[in-house]
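S.K.: Compute the structure for the input listed below.
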Amino acid sequence: MSPGILSPDGRQQFRATKTLELPAGPDQPAFNIVLTMVTDTGTNVAVPRRISGVAWTVTEVFGQAWPNDDPATLMIDDEMNVSAFGGCNRFRGQMQPSGLGLAFLENIAGTMMACPYEIEAQERRFLAALAQVSDYVRYGAGLVMTDFDGRTVLHFVETPE
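M.R.: Okay, here's the model as predicted:
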């Protein structure tokens, strides 16, 4: 395995701890690496997994980059209430613990704005991806939500204030 990811001053920040075999996609190699944060003492530590209280902006849905300058957003509070913007409409709902980590309830309430077809289609993809979420990985300012099989369905970054 590789030595990991180094900081600008050459210190190791992350170490590859496990390699997962994933099938190749169109024009994509078949691999995935799990990284563990390394402290100044060289020991492995868990990366914080808290995702509530952070405003998240979507960058990818089902592996495709968000196509316009008005991306979907997601906010989860400490009671697992969810508010989201899908590109045109706003949504509210709740998450619940699942066997792997979490799940979004299917009965999400939302506004019903008249949206251009392209934006509405992207919003439907975003909601379909949320419905498939069963776990997540938080890394620094990023958040990856995965389905039951561990495939990435959504990728977010923290929204700057």
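S.K.: all contacts plus neighbour counts: C-alpha atoms, from now on.
M.R.: Noted.
S.K.: what separates the residue most central in space within the chain from residue 110, distance-wise?
M.R.: Nearest residue to the geometric centre of the chain (C-alpha atoms, centre = their mean): residue 144, 2.6 Å. Note on residue 144: its distance to residue 110, by C-alpha to C-alpha, to the nearest Å, is 23 Å.
S.K.: hang on, the residue nearest to the centre of the chain packs against residue 134?
M.R.: No - counting by C-alpha atoms under 8 Å, residue 144 stays clear of residue 134, with 11.0 Å between them.
S.K.: and this one, so I can compare the two:
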Amino acid sequence: MTEDASPLPTGAVWLVEDVGGGGIIDSSHISLFLDGKGRASGSGGCNRYMGQYHLSGDRLSFDQIAGTKMACAQALMLQEQRFLKALAEVSIWRIDPTGALLLTGSGGASLRLFPEGPAPRE
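M.R.: The predicted structure follows:
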């Protein structure tokens, strides 16, 4: 469970550094933004995605994720599929001492993200 003083993962753009322990392709840009109102969005490395999230204590889940359908290099498309699958399996979040956002799924899928900057303008 997160402590009361722990920051929430909302309101910042997070950049993905690792998907399932396999890292990510150099210079690929996978991001996540949680708006504080239940909407998630970002880049999967090729396509933009959006959906809903549910945050309660240290519990976090995503649903109704949809995205654009652009074609990219095969390796980027496969990485994006791995990312979106891991995102759909997320059940727990925490921010570690380095400032990384760690998202873990019940099936062991994990994501490691670092803050990129402030929220995008709506």
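S.K.: Got a TM-score for the two of them?
M.R.: Put the two chains on top of each other and the TM-score (TM-score structural alignment, normalised by the length of the second structure) is 0.84; 116 aligned residues with a C-alpha RMSD of 2.4 Å.
S.K.: For the counterpart of the residue nearest to the centre of the first structure in the second structure, which non-adjacent residue is spatially closest?
M.R.: The pairwise alignment with the second structure assigns residue 144 of the first structure to residue 102, based on TM-score structural alignment. Distance criterion C-alpha to C-alpha, 6 or more residues apart in numbering; nearest residue to residue 102 of the second structure, sequence neighbours excluded, is residue 112 at 4.8 Å.
S.K.: count of neighbours near the one you found?
M.R.: Neighbour count of residue 112 of the second structure, defined by other C-alpha atoms under 10 Å: 20.
S.K.: And it, what's its match in the first structure?
M.R.: Superposed on the first structure with TM-score structural alignment, residue 112 of the second structure falls opposite residue 155.
S.K.: so that match, which of the three states?
M.R.: Following DSSP: H, G, I helix; E, B strand; the rest coil, the label given to residue 155 of the first structure is strand.
S.K.: I'd like to know how far it sits from residue 56 of the first structure.
M.R.: Remark: distance between residue 155 of the first structure and residue 56 of the first structure (C-alpha to C-alpha) = 9 Å.
S.K.: Quick check: closest non-adjacent residue to the aligned residue in the first structure for residue 52 of the second structure.
M.R.: Using TM-score structural alignment, the equivalent of residue 52 of the second structure in the first structure is residue 94. Nearest residue to residue 94 of the first structure, sequence neighbours excluded (C-alpha to C-alpha, 6+ apart): residue 81, at 4.4 Å.
S.K.: Per the alignment, the one you found pairs with which residue of the second structure?
M.R.: By TM-score structural alignment, residue 81 of the first structure lines up with residue 39 in the second structure.
S.K.: dump the residue contacts of its match.
M.R.: Applying C-alpha atoms under 8 Å, 6 or more residues apart in numbering to residue 39 of the second structure gives the contacts 50, 51, 52, 53.
S.K.: for the residues you listed, which one is nearest residue 76 of the second structure?
M.R.: Ranked by distance to residue 76 of the second structure (C-alpha to C-alpha), the contacts of residue 39 of the second structure are led by residue 50 at 18.2 Å.
S.K.: Hmm, the closest one is touching residue 35, no?
M.R.: No - Residue 50 of the second structure is not in contact with residue 35 according to C-alpha under 8 Å; the separation is 11.1 Å.
S.K.: For the second structure, which segments count as strands?
M.R.: Here the second structure has its strands, by DSSP state E, at 12-19, 31-34, 39-43, 48-56, 59-67, 90-95, 101-105, 110-118.
S.K.: so which of the ones you listed gets nearest residue 75 of the second structure?
M.R.: Residue 75 of the second structure lies closest, by C-alpha to C-alpha, to one member of the strands of the second structure: strand 12-19, at 13.7 Å.
S.K.: In the first structure, which residue range corresponds to the closest one?
M.R.: Counting by TM-score structural alignment, strand 12-19 of the second structure lines up with residues 54-61 of the first structure.
S.K.: chain center to that stretch, what's the gap?
M.R.: Mean C-alpha position of stretch 54-61 of the first structure versus that of the full chain (C-alpha atoms, centre = their mean, to the nearest Å) differs by 7 Å.
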